[in-house]
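In: need coordinates for the following:
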Amino acid sequence: MESSHVIVLPGGGYTMLSDNEGEVVAERLRSFGLSAGVFSYPVQTRHPGPLDAVRAEIRRARSAGVERLALLGFSAGGHLAGHAALAAREHDDERVDAAVLCYPVVSMRLATHRGSQDELIGSDADGRLRAATSLDRLVTPDAPPFFVWHTAEDEAVPVEHAYLLGQALAAHAVPHALHVFAEGEHGLGLAEGSGAAEQWSRLAAEWLRAQGW
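Out: Alright, predicted model coming up:
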């Protein structure tokens, strides 16, 4: 495995893994000269099942020689990527060097996108569990750099999620980029033919290179 690597986590509301957010994305990253692969994390599994699986995959990549590791996730996979990036710093071999979140589910406390919430933590989750799984509540000054993009038209996961994370990253002086494109529905994947959002993969690759990839 290359010394720098990107693990792609597809979305799917924690119930499935979306094809248009998996291998085609890894192929695009490889076309930019980046090492990338897709990780099929467990779905229809309560927290912390998916998180533990990603942590194990990070450890595996580290043991294979990866020195710089990024997680790139979409929607629910974006939530999982952010969660692993923000919650796994206790063990050095689980650390993440950068996170790229694509129209991510960020808050488990908002009334929007209940599907992912119910699947991951249950409809009866209490306030403490909701806070403990909300990315904006997990940001600390030692968090890794983040690249986040969303669309203003997203109705399934409203752009408020991205703004909450951006505000938290800014409040803790965490290096980040936040792109909000005017047009585009949820689940765009590579966003080919979707206007300005189509440039996200190039922007993310350039950003990763600036981080040392």
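
In: C-alpha from now on. contacts and neighbour counts both.
Out: OK.

In: this structure: strands as residue ranges?
Out: Remark: strands assigned in the chain by DSSP state E are 4-9, 36-38, 68-74, 98-102, 146-151, 176-181.

In: how about this one, so we can line them up?
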Amino acid sequence: MEINTAILTMAGVCVFVVLGAAAGEAPVLSLATDGSAAPDKAPRLHLFPLPEADAPSPAVVVCPGGGYAGLAMDYEGVEVAQWLNRHGLSAFVLEYRVAPHRHPAPLDDAQRAMRLIRERAVEWGVDPARLGILGFSAGGHLASTVSTHYHDPETRPDFTILIYPVISFLPPFGHAGCGDNLLGKNADTELVRSFSNHERVTTDTPPAFLVASTGDTVVPAGNSIAYYQALVKAGVPAELHVYEQGEHGYGMGKGDPALSTWTDLCVKWLQKRGVLNSQH
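Out: As a prediction, the model looks like this:
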């Protein structure tokens, strides 16, 4: 599949620029909104569309973690995109803005990516009705925020995949550090509570697949459990896998015979949801 490398300007609203990529590297699309294109800085979208697909493919926006302070672009980004490609999904790794940028910068970046992929679905060979979002850790918080704070149907994911996600910034299981990085220290309590995303779940929240471990001392499994329980209460399809072992940040679980099973379980879930056919 050819990637259009033309510069696109949208009347002072957004500037999208496809940047050159070395052989074997994914093309990168700037999502700058200030007219500068900011080619070497976030927000950027790393493109992993399926090459020469016979039909429009499902797609996933991948949000690496990093505590809203940095981004684990390799093992929670590029490696994940390559895995998705192997199973018949196009992938778009989101390099979103982090501290010192505050809310709503990361959410704006993710929603812009969702909207853009649907706008250019034909060009990239993507089925706009099978566009999901996947996030690790703080990227999981961003993915769950996109799934629970949308107002425009074009930014609503069709499914959500959350791997050891932060869901809340409040006790007893929330991650206060992520909240400080996203909202600033001493943020208004009601603002902080509004990003306890399990409290934002409704019957319209997308179905979700979740992974956590009781061995995670950084982001307790209580985050995933609370979101899962909220989905079940709302009647939204959900699947949760909680592993006994596994410290925070294991990515795709390479080298661990237990943790590495989540990827196969996720593929099976996508097949059950009708996102993928059984051949993948």
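
In: the strands of structure 1 into JSON lines, with extra columns for distance to A84 of structure 1 and mean neighbour count?
Out: Conversion of the strands of structure 1 to JSON lines gives the following (distance: least, CA to CA, whole Å; neighbours: other CA atoms under 10 Å):
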{"stretch": "strand 4-9", "distance to A84 of structure 1": "11", "mean neighbour count": "24"}
{"stretch": "strand 36-38", "distance to A84 of structure 1": "15", "mean neighbour count": "21"}
{"stretch": "strand 68-74", "distance to A84 of structure 1": "8", "mean neighbour count": "26"}
{"stretch": "strand 98-102", "distance to A84 of structure 1": "9", "mean neighbour count": "29"}
{"stretch": "strand 146-151", "distance to A84 of structure 1": "12", "mean neighbour count": "25"}
{"stretch": "strand 176-181", "distance to A84 of structure 1": "17", "mean neighbour count": "17"}
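
In: specify, as a residue range, where stretch 177-185 of structure 2 falls in structure 1.
Out: The aligned range for stretch 177-185 of structure 2 in structure 1 is 115-123, by TM-score structural alignment.

In: would you mind listing the outside residues contacting the matching stretch?
Out: Applying CA atoms under 8 Å, 6 or more residues apart in numbering, the contact partners of stretch 115-123 of structure 1 are 13-15, 44-47, 76, 105, 108, 129-130.

In: gap between that stretch and the chain center?
Out: With CA atoms, centre = their mean, to the nearest Å as the basis, stretch 115-123 of structure 1 stands 17 Å off its chain's centre.

In: buried subset of the contacts of stretch 115-123 of structure 1?
Out: By neighbour count, with 16 or more other CA atoms under 10 Å, the contacts of stretch 115-123 of structure 1 hold 13-15, 46, 76, 105, 108, 130 as buried.

In: out of those, list just those in helices.
Out: When these are checked against helices (DSSP state H), the matches are 76, 130.

In: pick out the most distant pair among the buried ones among the contacts of stretch 115-123 of structure 1.
Out: Maximum pairwise distance among those (CA to CA): 18.5 Å, between T15 and R130.

In: what's around the counterpart of R55 of structure 1 in structure 2, how many residues?
Out: Using TM-score structural alignment as the criterion, the counterpart of R55 of structure 1 in structure 2 is Q111. Residues near Q111 of structure 2, counting by other CA atoms under 10 Å, number 21.

In: now the closest residue to Q111 of structure 2 other than its chain neighbours: how far from H175 of structure 2?
Out: Beyond its immediate neighbours in the sequence, the residue positioned closest to Q111 of structure 2 (CA to CA, 6 or more residues apart in numbering) is T155, lying 5.3 Å away. Distance check for T155 of structure 2 against H175 of structure 2: by CA to CA, to the nearest Å, it reads 26 Å.

In: what of P207 of structure 2?
Out: From P207 of structure 2 across to H175 of structure 2, the span is 23 Å (CA to CA).

In: kindly report the same for G66 of structure 2.
Out: According to CA to CA, G66 of structure 2 stands 12 Å off from H175 of structure 2.

In: who has more neighbours, those two?
Out: Comparing G66 of structure 2 with H175 by neighbour count (other CA under 10 Å), the higher total belongs to H175, at 22 against 18.

In: tell me the contacts of that one?
Out: Contacts were defined as CA under 8 Å, 6+ apart; by that measure H175 of structure 2 touches 166, 168-169, 218-219.

In: same thing but at 6 Å, please
Out: With contact set as CA atoms under 6 Å, 6 or more residues apart in numbering, H175 of structure 2 has these partners: F169.

In: also P145 of structure 1?
Out: P145 of structure 1 makes contact with 98, 175-176, according to CA under 6 Å, 6+ apart.

In: which contacts among these does structure 2 share?
Out: Counting by both residues aligned by TM-score structural alignment, their matches' CA atoms under 6 Å, these that remain in contact in structure 2 are 98, 175-176.

In: looking at those, which one is closest to W149 of structure 1?
Out: Closest to W149 of structure 1 out of the kept ones among the contacts of P145 of structure 1 is H176 (10.8 Å), distances taken as CA to CA.

In: what lines up with that closest one in structure 2?
Out: Across the two structures, H176 of structure 1 finds its equivalent in A238 of structure 2, going by TM-score structural alignment.

In: its match: what's it in contact with?
Out: A238 of structure 2 makes contact with 207-209, according to CA under 6 Å, 6+ apart.

In: any chance of the residues you listed in TSV with distance to V201 of structure 2 as columns?
Out: Formatted as TSV, the entries for these read as follows, by distance: CA to CA, whole Å:
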residue	distance to V201 of structure 2
P207	11
A208	11
F209	14
